[in-house]
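Novice: Give me coordinates for this.
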Amino acid sequence: MESRIEVSWTCRPCEVAGQDAEVDAGDGPTCWNCGGPVVVTARPTVRTGSGPDTR
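Specialist: Below is the predicted model of the structure:
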């Protein structure tokens, strides 16, 4: 089963939220509105391909 990690985040000053694919753990996500730092709220794993247990 193939998967990728998504990063869900919020920007408190802008009061917006977003979700990006996690590319590099060293570089955190930034706000799409102001370009500033964000607070990561979740890192869910998302299936990208079918595996033997999926239809």
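Novice: drop to CA atoms for contacts and neighbour counts, all remaining ones
Specialist: OK.
Novice: tell me what the longest strand anywhere in the chain is packed against?
Specialist: Counting by DSSP state E, the longest strand found in the chain is strand 3-11. For strand 3-11, the packing partners by 3 or more C-alpha pairs under 8 Å, 6 or more residues apart in numbering; DSSP states H and E come out as strand 16-21, strand 39-42, strand 45-47.
Novice: quick one more, to check against the first:
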Amino acid sequence: MNTAKDISDKIGRDTIMAAMGVKKRVVQLYEQEGAFPASWYLKLCKLAGQSLPHCAFKFQ
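Specialist: Sure thing, here's the model as predicted:
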């Protein structure tokens, strides 16, 4: 699970959309970029039930 797409595949796009309050297109754009916003990290870790790789997020 090293990319945003890998994370979406594991957690589910609908789950991410609901948790982050965004539309499907937003999730798809981040998947294409390969990384989610850093502000999503903790919530997605909680949804995944595990720590996620920092390289799948846009940390400064």
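Novice: For the two chains, what TM-score is obtained?
Specialist: Laid over one another, the chains give 0.23 as their TM-score (TM-score structural alignment, normalised by the length of the first structure), with 28 aligned residues with a C-alpha RMSD of 3.9 Å.
Novice: before we move on, back to that, turn the helices and strands packed on strand 3-11 of the first structure into TSV, columns for mean neighbour count and distance to residue 7 of the first structure.
Specialist: Below are these laid out as TSV (neighbours: other C-alpha atoms under 10 Å; distance: least, C-alpha to C-alpha, whole Å):
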stretch	mean neighbour count	distance to residue 7 of the first structure
strand 16-21	15	5
strand 39-42	14	6
strand 45-47	12	9
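Novice: Indicate which one of those strands is closest to residue 10 of the first structure.
Specialist: strand 16-21 (4.2 Å; C-alpha to C-alpha).
Novice: so what secondary structure elements neighbour that closest one?
Specialist: Partner elements for strand 16-21 of the first structure (3+ C-alpha pairs under 8 Å, 6+ apart): strand 3-11.
Novice: Which positions within the strand it packs on qualify as buried?
Specialist: 6, 7, 8, 9, 10, 11 (16 or more other C-alpha atoms under 10 Å).
Novice: of those, closest to residue 40 of the first structure?
Specialist: residue 9 (4.2 Å).
Novice: if I pick the residue nearest to the closest one when sequence neighbours are not counted, what's in contact with it?
Specialist: With C-alpha to C-alpha, 6 or more residues apart in numbering as the criterion, residue 9 of the first structure has its nearest non-adjacent residue at 4.2 Å, and that residue is residue 40. Contacts for residue 40 of the first structure were tallied using C-alpha atoms under 8 Å, 6 or more residues apart in numbering; they are 7, 8, 9, 10.
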